[in-house]
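Asks: Can you look at this prediction? I've put the sequence above it.
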Amino acid sequence: MRVLGLDPGLRRTGWGVIDAEGTRLVHVANGVITSDDKAELADRLVQLHRGIEAVMAAQEPDEAAVEVSLANKNPASTLKLGMARGIALLTPALAGLLVGEYLPMIVKKSVVGTGHATKEQVQMMVQRLLPGCEIKNADSADALALAICHAHNRETDRKWTRGGEDPLQMALAGRRRR
């Protein structure tokens, strides 16, 4: 399975692509899509959309993962980030890809082992999990971490499915027994 991770931002959207086969992860590529901060908002969103499309055309992912944005203190910044996130969700969905969404704490816990890891800790673990990976910057490191998180979650889903068990039903059944 080839996974595209997207760390959305209006100015810079980080992207990272990995191949996952079971628990084996391999770095494919990573980078950043930028928009012209002097352009109108609609034009910047089109730039992000086209940039993600170009990455998808070049890397041919099977699935995508996008970070869930948390609110900022500045409402205008939060709104713009939400629009960039919408483009990051929409573009792979339009191409027919399954798109997973993950909170930053879940990504950090999946990659580092703690939900309160620093950016430096995330980058260090991404490099450990993807030997030989040359990370372009913090945004692409976060995108690779998202792809890793998604790959781990999808593998867990597959194991549950192969066992014939529905994870949601198992969780509900366990809750009723207590």
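Replies: Received, thanks.
Asks: rest of the way, CA atoms for contacts and neighbours
Replies: Noted.
Asks: in the top helix by length along the chain, what counts as buried?
Replies: Ranked by number of residues, the top helix in the chain under DSSP state H is helix 138-162. Residues of helix 138-162 classed as buried by neighbour count (16 or more other Cα atoms under 10 Å): 138-152, 154-155.
Asks: quick one, helices of this protein?
Replies: Under DSSP H, the chain gives helices at 41-59, 75-94, 104-111, 119-129, 138-162, 167-177.
Asks: Just want the angle from the shortest one to helix 138-162.
Replies: In this structure, helix 104-111 runs at an angle of 70 degrees to helix 138-162, with axes from the mean of the first three to the mean of the last three Cα atoms, to 10 degrees as the basis.
Asks: Helix 104-111 - contacts with which helices or strands?
Replies: helix 119-129, helix 138-162 (3 or more Cα pairs under 8 Å, 6 or more residues apart in numbering; DSSP states H and E).
Asks: Which one of those helices lies nearest to Val66?
Replies: Each of the helices and strands packed on helix 104-111 has some distance to Val66 by Cα to Cα; the shortest is helix 138-162, at 6.9 Å.
Asks: what does that closest one rub up against?
Replies: 3-7, 12-18, 20, 22-23, 25, 30-32, 64-67, 100, 102, 106-108, 110-111, 119, 122-123, 126, 135, 166-167 (Cα atoms under 8 Å, 6 or more residues apart in numbering).
Asks: Can you tell me which of those end up in strands?
Replies: If you go by DSSP state E, those have 3-7, 12-18, 20, 25, 30-32, 64-67, 100, 102 in strands.
Asks: Whichever of the contacts of helix 138-162 end up buried, select them in PyMOL.
Replies: The PyMOL selection below is limited to those of the contacts of helix 138-162 classed as buried (16+ other Cα under 10 Å):
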select buried, resi 3+4+5+6+7+12+13+14+15+16+17+18+20+25+30+31+32+64+65+66+67+100+102+106+107+108+110+111+122+123+126+135
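Asks: put this beside the first:
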Amino acid sequence: MKEVITQKNVRLFSQARILENVRHDFVVTREVSVAEHNVPQGNMTKLGQAFHELLKRLRDRNPLSADEKKMLPWLATMRVALREVGAQRLDPEINLPGSGRLTNGRCDTIVHGGLAALGTVEVKVVDDLPGEPKEDHLFQIAGYAVLAECAFTEHRIWVAVAYVSFRKRKVRIFFHRGSSRLRGIVRDVLAA
């Protein structure tokens, strides 16, 4: 799916989203209580990769490394926030088969239950928490919702972009209760 996240497609998506006045429904920001010496340090790209590896690790019962243990409070905080909106089951790092002009992709988390029957969550590790989700992240999560709709034959899908900031010791999640308009915009952009 990464192939379709081009500057042109993101610009067209952004213009249509603004024109149709599609915005997130609500935002949840949570503090992560950890001591300064327990805050993961390093390059954002490497921290992001390590956090996504930790997402995958939730499926196994093997012991966590020291670095994974440092990241665990952020993951737990994010999962609690998702459960607070009704999430029943969280499946991390799910491969979704391609559909139409969308190639296959790997959604960070597929959520069963919550704001609708199914949810797709994209997780981004950032230095500073944004006030609004980035357009390419919205395009990406809307694309995953299109793929999830086909893979799970479910039309009631909510989406969220979760930002994890180790430095700020916070997690911020932008929620869309429904994704039909976002999915429609992605389909229109890819059909153009």
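Replies: Okay, I see it. Every value quoted in this text rests on a predicted model; they were computed, and no experiment measured them.
Asks: How close are the two chains, by TM-score?
Replies: The TM-score (TM-score structural alignment, normalised by the length of structure 1) is 0.29; 84 aligned residues with a Cα RMSD of 4.9 Å.
Asks: quick one on the thing from earlier: how about the helices and strands packed on helix 104-111 of structure 1, which one is nearest Leu89 of structure 1?
Replies: helix 138-162 (13.4 Å).
Asks: Quick check: buried residues in stretch 75-90 of structure 2?
Replies: For stretch 75-90 of structure 2, the neighbour count (16+ other Cα under 10 Å) marks 75, 77-78, 81-83, 87, 90 as buried.
Asks: ugh, wrong one, I meant stretch 147-164 of structure 2
Replies: 147-149, 155-164.
Asks: now those as CSV including distance to His137 of structure 2 and secondary structure?
Replies: Shown next, in CSV, are the buried residues of stretch 147-164 of structure 2 (distance: Cα to Cα, whole Å; DSSP: H, G, I helix; E, B strand; the rest coil):
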residue, distance to His137 of structure 2, secondary structure
Leu147, 15, helix
Ala148, 16, helix
Glu149, 18, helix
His155, 21, coil
Arg156, 20, coil
Ile157, 17, strand
Trp158, 15, strand
Val159, 11, strand
Ala160, 10, strand
Val161, 7, strand
Ala162, 10, strand
Tyr163, 10, strand
Val164, 14, strand
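Asks: In JSON lines, list these along with distance to Gln49 of structure 2.
Replies: JSON lines is the format used below for those (distance: Cα to Cα, whole Å):
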{"residue": "Leu147", "distance to Gln49 of structure 2": "23"}
{"residue": "Ala148", "distance to Gln49 of structure 2": "23"}
{"residue": "Glu149", "distance to Gln49 of structure 2": "26"}
{"residue": "His155", "distance to Gln49 of structure 2": "30"}
{"residue": "Arg156", "distance to Gln49 of structure 2": "30"}
{"residue": "Ile157", "distance to Gln49 of structure 2": "26"}
{"residue": "Trp158", "distance to Gln49 of structure 2": "25"}
{"residue": "Val159", "distance to Gln49 of structure 2": "21"}
{"residue": "Ala160", "distance to Gln49 of structure 2": "19"}
{"residue": "Val161", "distance to Gln49 of structure 2": "17"}
{"residue": "Ala162", "distance to Gln49 of structure 2": "15"}
{"residue": "Tyr163", "distance to Gln49 of structure 2": "14"}
{"residue": "Val164", "distance to Gln49 of structure 2": "12"}
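Asks: Select, out of the helices and strands packed on helix 104-111 of structure 1, the one closest to Lys80 of structure 1.
Replies: So among those, helix 138-162 is nearest, using Cα to Cα, at 16.9 Å.
Asks: Report the angle between that closest one and strand 12-21.
Replies: Angle, helix 138-162 of structure 1 to strand 12-21, by the same axes, to 10 degrees: 40 degrees.
Asks: just how off-centre is helix 138-162 of structure 1 within its chain?
Replies: 8 Å (Cα atoms, centre = their mean, to the nearest Å).
Asks: in structure 2, which spans are helices?
Replies: 7-19, 44-57, 66-84, 135-152, 180-191.
Asks: Please identify the most buried of these.
Replies: Comparing those by mean neighbour count (mean count of other Cα atoms under 10 Å), helix 135-152 comes out on top with a mean of 22.
Asks: so it versus helix 7-19, what angle?
Replies: Angle, helix 135-152 of structure 2 to helix 7-19, by the same axes, to 10 degrees: 90 degrees.
Asks: just to revisit the earlier point, need the helices and strands packed on helix 104-111 of structure 1 in CSV (columns: distance to Leu45 of structure 1).
Replies: Shown next, in CSV, are those (distance: least, Cα to Cα, whole Å):
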stretch, distance to Leu45 of structure 1
helix 119-129, 26
helix 138-162, 18
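Asks: With Gly82 of structure 1 as the reference, name the closest of these.
Replies: helix 138-162 (16.4 Å).
Asks: where's Ser110 of structure 1 relative to Ala138 of structure 1, distance?
Replies: With distances defined as Cα to Cα, to the nearest Å, the gap from Ser110 of structure 1 to Ala138 of structure 1 amounts to 17 Å.
Asks: and if you look at Trp15 of structure 1?
Replies: According to Cα to Cα, Trp15 of structure 1 stands 10 Å off from Ala138 of structure 1.
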